[in-house]
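**Q** I'll drop the sequence and a predicted model, then ask my questions.
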Amino acid sequence: MRKLICLGFVISLFPAWAQVDSSGLTERRELLLQELFFEALAARATENPKKQIEKLQKALEFNDEIATIHYELSKVYMEEGEKEQALYHGYRAIELESDNIWMLKHYEKTLLSLEMWDDLLVIQQELLEISGESLLYRLRISETQAAMGNYKKAIRELNSIQKDFDEIIPDLAERKKNIWLIANKPKRAEKEMRRLVKVYPDVPEYWGALGNFYRANNNNRKAKEAFLRLLELNPQEPRAHFAIAYIYRNEKNTEGFFYHLREAMKSENVAEKDRIEVLISLIRAGGNLPEIQTYIEEMLQNAESFHPESAGVFVLSGDFYATLGKYEKALLRYQRATTLPDGRKAEVFQQIIGIQLELRKIEEAAKTAKTIVELFPNQNQLLLLAGIAFLENGDDTLANEALLAGFNITFGDLNLKNEFRRLLGEVNHRLKNHSESDAYFEKYLELNPNDEVTLNNFAYYLALRKEKLDQALKMTEKSNNIERNNPTYLDTWAWVLFQKEEYSKALEIIERAIDLGGKNEPEIMEHYGDILRALGKNKEANQAYNKAIKLGGNRESIEPKILP
């Protein structure tokens, strides 16, 4: 039963086969021909065009005079983009069955794809006579005449159609307008549109088309009139507001421009993509001007309201507020974007963690860093920021893992590679992996020998360990030569000298640091006390220690140093 149903379905799709003249074929050859044809149809059902072509070509070897086979071959070749082959077999099909409407329609489609206008016109004339679709083919004949450059004939055909109706048909007027525009006859195109709005004065679309025509022809006055008439009919039409806004922009009428732009952007009918493009253009043009920022903010709020599931809208809002330095607002919008489809992107998380670090939301930044490591293990810049967040939060092991991962996938960007080295030097110092820390710092300074911050830090770390003190002294002296009168750098210099037991020189340097503001730093005051104690100045040392505690220094480590 299933086979019979399938066979009936195939025959119903291709009834022309039943009319094939197989005279002259032996019964055996006829059976083979039928078998090849149905195998071709089966190949079509399984979407195997190559096999279908093969079977149909073999069928033609038995008999080249069967229109249906040529017709099927032409259709397959068209689907495969082999238009010349489709043209040949399409022609053979109508040559054999010149009154077959389906074959003529297919051949028409083939000629149209090849832009063979003269032949196409002949076929359309035949279809006009036999198809029973008079209006359709009169319209197509008009289109073909226009494509051939026979504009007057194309218009004449449309006028002939119009005479069959008692009222103006908008589609015909639109077609005539388009033909006159192609023919570079704008006055005649305008006449068609004017006739249309006269007959149908309450149809907004026709006024919009007229307005667009005038805009395209740089007639802003008439364009504005047409769009304002459209707004009388439909005050909420955003396209009209947009059009008038840009006319006012060209006229340098700022007030009119922003009024109509804001009205347009209040409409829920503005597509998300169009809304975003308008906002991007506006932000680029005047996002730094306070008077325009107010308008932009209002439009962004509308966008967020109309498109609450659009990550793009919230990212754009975040970018706008970040540019203005309104980081809290920016952060909220970036975070909202990550909860939406297409919002969990690397650049969004980069903005989030960057703002969290800027605002000193260190615990939040560390949480974001964990998400970054999970989602973007191959994004070196994000791993760098994640490493910084972990460092700031005291998660030294996580910081080391993130930074090392980023370091190992960074190639070509020498500056970024070296920044990883600097941070890996810091974290390995904290983890007491001193040989690794030193190696990272030394390689970093080899490439950036004048980085006074790293020179200072590395020198201080060596001083704390009482190792490589001569190297530490050279680095701290260099950092102080690069930036003079920095109390932190002077403190490091004094501490290196202290570890080298050069106490008098150390006292001289740290007193300079104190005079430059170091007296308000607990660590500097504690070091001052240590140097004074080493010089036997116990009373002054006690005073320095007490001052360090008062400033917030570690009481447990400082108090034991105070002598009675």
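**A** Cool, the structure landed. Bear in mind that the values here come from a model prediction, so they are computed numbers and not experimental data.

**Q** CA only for contacts and neighbour counts going forward, please
**A** Fine.

**Q** gap between the most centrally placed residue in the chain and Ile276?
**A** When C-alpha atoms, centre = their mean is applied to the chain, the residue found nearest the centroid is Gly312 (8.3 Å). Gly312 sits at a distance of 8 Å from Ile276 (criterion: C-alpha to C-alpha, to the nearest Å).

**Q** Okay, one more to line up with it:
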Amino acid sequence: MSKQFINGIRIRHWAMIASLAGFCFLTMPVNAQNAAPEKTSITNIDSDAVENLFFSALKEKTVDNNAGAADIFNKILVLDPQNDAALYELANIKKKENKFTEAQPLLEKAVTIKPDNEWYWSSLADIYEKANQIDKLENVFTQLIRLNPDKVDYYYDQGNAYFIQGRYDEALKLYDQVEQITGPNDDLIIARQKIYLKEGKLDKAAVGLEQMIASNPNQIKYYLLLAEIYTSNNATDKAFKVLSQAKAIEPNNPMIHLGLADIYRSKKDINSSFAELKIAFANPDLNIDQKVRIMMGYFPKFSEPNAKNGALASALELSKIIVDTHPNEAKGYALYGDLLVQSEKYPEAKDAYSKSVALNGQIYETREQLVRLELGSNDIEGVIRDGESALSFFPNQGWMNYYVGSAWLQKKDYQKALSYLKSAVAVEFQDKDLLSLTFSQMGDCYHAMQDNKNSDDSYEKSLSYSPDNKYTLNNYAYYLSLRGEQLDKAAAMAKHANELEVNNASFEDTYAWILFKQKNYKDAKVWMEKAQTDNKNKSAVQTEHYGDILFYLGDADGAVQYWKKAKEYGATSPVLDRKINEKKYIE
């Protein structure tokens, strides 16, 4: 325990035996090689029965039949209530089942019967620690020290029990005993420091490390520990002096530069702090995981004003250093990709994610980020290639199935699109946004396949998960209007889509067209003019629709003029030619 216990009591789980047979001879109450404990209430016949039962219990335990083993150990205790080995074994089974309150009295009885068994006391200490019965640990460690006075871990354990109880002087006396056994060492320094710092005795906490530095002037770890004590107690000037001494010895040690970065940051010298960080990050000896943890501290700052030229720019530069320093680490490229996305450098982010996936394809999140970017940049081939590759590793990911289905929809391969979209809804049951989007895409597929019933059903399911899915509202409304069906419902959906997103030319065009179908030509003209104003590109469809509206408002010449413009913008419908030639609206 010792070092681990310093950071919070944690009792060791001792290796109990070198072999099963050896253990049996050590613990069994009756055997040929060791003298049996004195027993006055058990007959020879009962002793034989106990011995046979004990072997049977151990056999069940070796095949992980803990319930069967526990049952046999209980039978032994009926025959021989003082059988300490059975008490101990049964207690260990209870501990494995996390039944610590049941294990405790068994072990307490075992140590009463056989007070010189180190394993029993050690197991009991584990129970008391889990139950946070710190007051009872003192006697346990006293007994363990009595049984094994050269085992320093027990002194540390008892010292930390004292520390938790605030009995600092008694803990320090124990550490003095340890020093008599081991001499000065790092564990003792840390243990004593913990007490001195708790008591606010900074100078005393520093003394041990200063002595170690004097004895070992080239051991950088002592400088770092001393600087950390000073820094954590706001003695930054002293910390800076110590780190400067260390830097003179090992100028390339990355931990020294991290320590200096912390000090400069505490002094609000951001430029110097960042310069030290860059030196540390450029050192391959500094573990990449530690670098990533440091980077995580930047993320909360990205929402601050001017973050793009401040925290985000710094984080991006550091992440670039990481990938340059660790070119074979997938996590470095994934982090770099995330920061490039934050910086809106999407092509570079795609490249970073691609490198990360190539190095380690087992991280789903990185694959999804890559496919998202590909879909956002309309790289449909990339979505299909990388999305299908991701699904070969992670077939039950709903979003990935949706992305690939969407890509096949854009390629107008509706059967393939439907297969992926159906997989998405088959594996996802809770994400309403995903379900709504997926059923909306399925509606588009079925419409393209002229399967109106399944198309309408899919749109209805989409809206059942998200009544405000504006794309579903728009598309469903438009396709109903094309069929001249449920125009009032279509108008209501189209209007709501425009309420959800204003100045969307496509949505405005849909609403205008439905109003046209309802013969509300005046309002249709208003909405179509909005669509033409908000459309940054010249739309042949909207232009033709505007001509249709003008015709029914009595402006046939104006209608022909816009029909001709629609043809110029790329419309190729034979109906459009008839409209122009015959100067009238044709359905």
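**A** Looks like it came in fine. In this text the structure is predicted, and so the values were computed from the model without any measurement.

**Q** where does the TM-score land?
**A** In this superposition the chains share a TM-score of 0.74, using TM-score structural alignment, normalised by the length of the first structure; 519 aligned residues with a C-alpha RMSD of 4.5 Å.

**Q** In contact with Thr533 of the second structure, which residues are there?
**A** Ala505 (C-alpha atoms under 8 Å, 6 or more residues apart in numbering).

**Q** For the aligned residue in the first structure for Lys61 of the second structure, grab the count of nearby residues.
**A** Per TM-score structural alignment, the equivalent position to Lys61 of the second structure in the first structure is Arg44. Arg44 of the first structure has 17 neighbours, counted by other C-alpha atoms under 10 Å.

**Q** got it, and Phe320 of the first structure?
**A** 25.

**Q** do Phe9 of the first structure as well
**A** Residues lying near Phe9 of the first structure (other C-alpha under 10 Å) number 11.

**Q** now the counterpart of Glu344 of the second structure in the first structure, what's its secondary structure?
**A** Applying TM-score structural alignment, one finds that Glu344 of the second structure aligns to Gly325 in the first structure. Classification of Gly325 of the first structure using DSSP: H, G, I helix; E, B strand; the rest coil returns coil.

**Q** again, but for Phe411 of the first structure
**A** Classified using three-state DSSP, Phe411 of the first structure is coil.

**Q** Likewise for Asn288 of the first structure?
**A** coil.

**Q** Map Ala264 of the first structure across to the second structure for me.
**A** Aligning on TM-score structural alignment places Ala264 of the first structure opposite Ala280 in the second structure.

**Q** Other residues contacting the helix or strand hosting that match?
**A** Assigned by DSSP states H and E, Ala280 of the second structure belongs to helix 270-281. Defining contact as C-alpha under 8 Å, 6+ apart, one finds that helix 270-281 of the second structure is touched by 253-255, 257-258, 260-265, 286, 291, 314, 318, 321-322, 325.

**Q** and with 6 Å instead?
**A** Helix 270-281 of the second structure is contacted from outside by Pro254, His257, Ala261, Tyr264, Arg265, using C-alpha atoms under 6 Å, 6 or more residues apart in numbering.

**Q** do the same with stretch 539-551 of the first structure
**A** Pro522, Met525, Glu526, Gly529, Leu532, Arg533, Arg555, Ile562.

**Q** Now list the buried members of those.
**A** Burial by neighbour count, judged by 16 or more other C-alpha atoms under 10 Å, picks out Pro522, Met525, Glu526, Gly529, Leu532, Arg533, Ile562 from those.

**Q** among these, which are in helices?
**A** Pro522, Met525, Glu526, Gly529, Leu532, Arg533 (DSSP state H).

**Q** all helices for the stretch 401-550 of the first structure, in order.
**A** 414-430, 434-447, 452-465, 469-482, 487-499, 503-515, 522-534, 538-550 (DSSP state H, counting those that start in this stretch).
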